[in-house]
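J.: my questions are about this predicted structure, shown below with the sequence.
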Amino acid sequence: MPDYGLDLQFGIFPSPDADRHHDVVELAQLADVVGLEHVSIQDHPYQAAHLDTWTLLSAIGARTSQIRLSTNVANLPLRPPVVLAKAAASLDVLTGGRVELGLGAGAFWDGIEAAGGGRKTPKESVDALVEAITILRAFWAGEPGRLDGEHYSNRGLKPGPRPAHDIPIWLGAYKPRMIRLTGQLADGWVPSMGYADPPALPDLNARLDEAAVGAGRAPQDIRRIYNIFGRFGTGSGVFAGTPRDWAEQLTDLAVGIGMSTFIVGTDDPDFVRRFAAEVVPLTRELVAAEREGGSTPESEEPVTDPASAPDVRETVVARSSSGFTAAQLAVPAHLVEVHDYLRSELAQVRDIVSQVREGHTSVGQARSVINTMTMRQNNWTLGAYCESYCRIVTGHHTNEDRGMFPHLLRADPTLEPVITRLHDEHEVVAALLDELDRALVALVADAGYGSDGQRALDTLSDALDRLTESLLAHLTHEEEALHDPLAIHGFG
């Protein structure tokens, strides 16, 4: 099956459990910080243990800066399309164009009926979905309502607001008519493991392509999103092994079938960190190599014994001038990628601090209640973002201290002076993170305005400057000091 050549995207699919609401939002913040593209939330309004999907996405949108927000998938029978269009457009405006709408015709009809949604036959539910898509797109385009359908009507509606960008519509589809509808109308197709496991994807994908071509569309106009589930370990099977196993399986799905967005179901922050740091960059590398040809370079001697042949992805490119293969160089490159996430998010923290400082200056003593509330909200938002960043840096250094450093010392005891110095630098950064945390507590606990608030903000800025200087110097030193040892010995 074809590779449509689309850019790869990755995200998470956390459980919207009401009794873990802080953890859910923090997991989304973590995904944002480590550079994943999507956080996607299921929608079952009749499920007593779940938070409301749109309310949760709004809270996540307020606590993140880059990650895209999607329903996976919105329960149409309980979400009237005009209200759904307005909710999606409003959140899109508030988050600067980060909303994508996954949409479903309906399932679990007992729950839907108990919640007042009414019960529909399969044909009725798909007919209603077609009408809903018409209403959604007309609303977002700012077109006056003209539809008077069998299931929905928007005749006479004056729509608004318009979204900040063209909101893509994903459809969860498995059966023939829904697949045809996806090929004809949707921007994305979103199957899930358990309903469509990898062996089922090629046939479904071929039918989707056929429907797209029949509607005068190019198959690559439809992004293929896949909800996946698994764990890291040493077992066999789909998404049950090492990060490299995951990356190779995702590569097969991307270049063999055309899936280009992978949303992993997890509630584990350690899994998210490892997925972002190890699986994502390796998958991008392997897919790029496959798209460029994927063959063993001519400069390498051919392998004559198939039993001893290494995986093509292990030896896919020639050795560099330093004597390392590209596969070996990918190991220190992964460390640099993680560090680059830390650098980019540190720049974001500094930008937010700058914005808060400007807010303090512009409202003076903040005499009005509205200005006071706005400033407090800005301080709380800043505090939450910085707190999340501190946790990410601490977690990264802890993983190095407990995993990577001992592995390198076992492999090469002469590295002890280098590792000792890097560990000492971790201690310095940890102390500066504690100092930043105390400054954040003082800022958020303060009134947030007037001279006390300004002093607290000055203290925070000074602490952030000291952290920036030390952390950036440490990251650069570590990359230089460990480049060759990581290329030789790996992460462990």
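T.: Okay, I see it.
J.: for the rest of this, base every contact and every neighbour count on C-alpha atoms.
T.: OK.
J.: how about the nearest residue to residue 231, chain neighbours excluded?
T.: residue 240 (5.1 Å; Cα to Cα, 6 or more residues apart in numbering).
J.: what sits against the one you found?
T.: 230, 231, 232, 233, 234, 246 (Cα atoms under 8 Å, 6 or more residues apart in numbering).
J.: list the contacts for the first one?
T.: Contacts here follow Cα under 8 Å, 6+ apart; on that basis residue 230 touches 238, 239, 240, 264, 265.
J.: looking at those residues, state which has the most neighbours.
T.: residue 264 (23 neighbours; other Cα atoms under 10 Å).
J.: would you mind confirming that that one is in contact with residue 228?
T.: Yes. Counting by Cα atoms under 8 Å, residue 264 touches residue 228, with 4.8 Å between them.
J.: stretch 190-206: end-to-end distance?
T.: One end of stretch 190-206 sits 15 Å from the other (Cα to Cα, to the nearest Å).
J.: need the three-state assignment for residue 236.
T.: coil (DSSP: H, G, I helix; E, B strand; the rest coil).
J.: does the longest helix along the chain pack against any helices or strands, and if so which?
T.: Assignment by DSSP state H gives helix 450-489 as the longest helix of the chain. Packing partners of helix 450-489 (3 or more Cα pairs under 8 Å, 6 or more residues apart in numbering; DSSP states H and E): helix 326-363, helix 405-411, helix 416-445.
J.: got the angle for it vs helix 326-363?
T.: 180 degrees (axes from the mean of the first three to the mean of the last three Cα atoms, to 10 degrees).
J.: now do the buried residues in helix 450-489.
T.: 450, 453-461, 463-464, 467-468, 471, 474-475, 478-479, 482-488 (16 or more other Cα atoms under 10 Å).
J.: now the longest strand seen in the chain, how far from the chain's geometric center?
T.: The strand that spans the most residues within the chain, counting by DSSP state E, is strand 68-75. Relative to the chain's own centre, strand 68-75 is displaced by 13 Å; criterion: Cα atoms, centre = their mean, to the nearest Å.
J.: tell me which other helices or strands it touches.
T.: strand 38-41, helix 53-63, strand 99-104.
J.: presented hereafter is structure B, for comparison with structure A:
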Amino acid sequence: MDYGQDLVFGTFLTPLAARAQRVVDLAVLTEQVGLDLVTLQDHPYQAKFADTWTLLSVIAAHTSRVRLSPNVANVPLRPPFVLAKSAATLDLLSGGRVELGLGSGGFREAIAAIGGPTLTAAQGVDALVEAIQVIRAVWDENAGSIRLDGEHYQLKGAHPGPAPSHRIEIWLGAYKPRMLALTGALADGWLPTASYAAPETLPAMNAAIDEAAESAGREPAAVRRLYNISGSFVGDGSEFLQGPPSVWVEQLADLTLAEGMSTYILGSDDADTIRRFAAEVVPGVRELVQAERTQPRDPVPLRENHPGQINIAVPVGGLEVAATPDDGSRRSAEQLWDESTRPTGPTTEPGREYSAHEQAAGRHLVDVHDHLRGELAQLRDLVDQVAAGHGDPGAVRSHIASMALRQNDWTLGVYCAQYCRVVTGHHSLEDASVFPHLRSRDPRLAPVIDRLEQEHLVISEVLERVDSALVQLVSGSEGLAAVSAALDLLSDTLLSHLSYEERELVEPLARLGFY
């Protein structure tokens, strides 16, 4: 779900004391290249880290536009009354540029080691609830004296103030159910980190926040969805943010349109990476999201078939996405299922129209499948190359040639293992989130989804065969014939399955969405 929030981009810098001036310089660079937000880690128990609030204050003095926030403030080590005054004061001095990321304190032993409270995880959440009450009360100068008889914080007639220059947003670093519920009920924003909350986990977490927000009488869109990210501009795009800027653009735009994430904070202390992110990624994400959000809702004319594609069999009005056909060719004599017993889903209502955003879900499925098809083709090519190396009489005439040959075997094994993980991860995501959603929204799809889930299990077993054959190849107990046979069977099952899945799910995904 796209919550329609404004896109914001920023940096997540490491506050190393030995390079404190460089941290300030990177913050200034963040502003110079046009980004919107500078954030700093807050781990007071880290001996090599400078104090986050002091650094934020110096950064505020050296900048004029970017917003500033701890990412996230360690509440157990920062008394909420004082923290509220610090944030309000910096907001006043910076012209209303401060936001407040808060965390319950995940490193409990480190906190206790420097004199902080010894809290369980549950107590940390309870204390955070009280801290938010204190902070907001301090900012409300018209509320009168503050009294709070909490388990963790007690205020007995404290005077509020100062009020910040603008309404400071409170963003929570949350991952587990109680923290997600707290975010939906009380916070202005959710601030997870991709290394702890991978993209495939976001739908369930967002759903928990939305449910809590609605239970509290709030609109889910009132909770800003932020995301700490990191990556590399080297790679083929098979992993999250591992590839050229175009890959970053597509993946981040998709997260905005499908998962509602709207603020992307780059974790990097490298100036060139920050520059490239600002120059090559941010404009592209803004353009794609804006184009999608302003896309008219009229039906899209049906286009001509692409090479290697056919339109899905179900006649649907305006659906442009096409399923990839199964050409029927098979490499292996072994058959692991009877394709004639595959169920088909419901037909679509005549004249059904689909917006570009609706069609994006089915197109995404085909794009993911096309990547798997391409990787499978590369995998087979590698096997052919290794086979050719083994068949070259000159390759066995010297020790160097023999070592190169073993290196080829090792490279093949690594590549196959990576590919198998990608396929398994794709299927696991469907089984865990997409399929239950489709089943609940349209029970008529249940037979198709049951069959797809069964085929996922079969393909998983075939991937195990590939892995086993590779182990035997490297150990020398088996030759390439076993690897080739396993890959033949993988090609037959996977390509057939992907075509069947697209044939049956492209239209339901356009109609019902991914989750």
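T.: Nice, thanks for sending it over. Since we're looking at a predicted model, the values are computed, not measured.
J.: what's in contact with stretch 112-132 of structure 2?
T.: Contacts of stretch 112-132 of structure 2 (Cα under 8 Å, 6+ apart): 45, 75-77, 80, 103-106, 108-109, 111, 150-153, 178-179, 182.
J.: what's stretch 260-269 of structure 1 aligned against in structure 2?
T.: Alignment of stretch 260-269 of structure 1 against structure 2: residues 262-271, by TM-score structural alignment.
J.: neighbours of residue 217 of structure 1, how many?
T.: 16.
J.: hang on, the earlier thing: please pick the buried ones from the contacts of stretch 112-132 of structure 2.
T.: Here the buried ones among the contacts of stretch 112-132 of structure 2, as counted with 16+ other Cα under 10 Å, turn out to be 45, 75-77, 80, 103-105, 108, 111, 152-153, 178-179, 182.
J.: mind listing which of those residues are in helices?
T.: Per DSSP H, the subset of those in helices is 80, 108, 111, 178, 179, 182.
J.: turn these into TSV, columns for distance to residue 221 of structure 2.
T.: Listed next are these as TSV, based on distance: Cα to Cα, whole Å:
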residue	distance to residue 221 of structure 2
80	27
108	32
111	34
178	19
179	18
182	15
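J.: can you report how many residues neighbour residue 361 of structure 1?
T.: Residue 361 of structure 1: 14 neighbours (other Cα under 10 Å).
J.: what does it align to in structure 2?
T.: Checking with TM-score structural alignment, residue 361 of structure 1 has no match.
J.: ok, residue 361 of structure 1 to residue 375 of structure 1 distance?
T.: From residue 361 of structure 1 to residue 375 of structure 1 the distance is 11 Å (Cα to Cα).
J.: in structure 2, which residue is closest to the centre?
T.: residue 199 (2.2 Å; Cα atoms, centre = their mean).
J.: distance of that residue relative to residue 292 of structure 2?
T.: For residue 199 of structure 2, the distance to residue 292 of structure 2 - Cα to Cα - is 20 Å.
J.: repeat that for residue 249 of structure 2.
T.: For residue 249 of structure 2, the distance to residue 292 of structure 2 - Cα to Cα - is 13 Å.
J.: and the two? which has more neighbours close in?
T.: residue 249 (23 against 15).
J.: wait, the more buried one touches residue 284, no?
T.: Yes. Shown here, residue 249 of structure 2 and residue 284 form a contact pair, counting by Cα under 8 Å, at 5.6 Å.
J.: distance check, residue 204 of structure 2 against residue 52 of structure 2.
T.: 32 Å.
J.: next one: residue 86 of structure 2
T.: In terms of Cα to Cα, residue 86 of structure 2 sits 12 Å off from residue 52 of structure 2.
J.: now do residue 102 of structure 2
T.: In terms of Cα to Cα, residue 102 of structure 2 sits 13 Å off from residue 52 of structure 2.
J.: common neighbours of those two, please.
T.: Shared contacts of residue 102 of structure 2 and residue 52, counting by Cα under 8 Å, 6+ apart, come down to residue 70.
J.: downstream of the longest helix along structure 2, the next helix or strand is which one?
T.: In terms of residue count, the longest helix belonging to structure 2 (DSSP H) is helix 356-390. As assigned by DSSP states H and E, the chain's next helix or strand after helix 356-390 of structure 2 is helix 399-429.
J.: that following helix maps to which residues in structure 1?
T.: Going by TM-score structural alignment: helix 399-429 of structure 2 matches no residues.
J.: other SSEs contacting that helix?
T.: Against helix 399-429 of structure 2 (3+ Cα pairs under 8 Å, 6+ apart) you get helix 356-390, helix 446-475.
J.: checking the nearest residue to residue 88 of structure 2 once chain neighbours are set aside next. Helix, strand or coil?
T.: Once flanking residues are discounted, residue 88 of structure 2 sits nearest to residue 164: 4.2 Å by Cα to Cα, 6+ apart. Put simply, residue 164 of structure 2 is coil when judged by three-state DSSP.
J.: structure 1: which residue goes with residue 164 of structure 2?
T.: Match for residue 164 of structure 2 (TM-score structural alignment): residue 163.
J.: hang on, that match packs against residue 97?
T.: Yes. In this structure residue 163 of structure 1 lies within contact range of residue 97 using Cα under 8 Å: 7.1 Å.
J.: quick one, which of the two is more surrounded?
T.: Neighbours were counted for residue 163 of structure 1 and for residue 97 using other Cα under 10 Å; residue 163 has more, 25 against 19.
J.: tell me how far the more buried one lies from residue 202 of structure 1.
T.: 34 Å.
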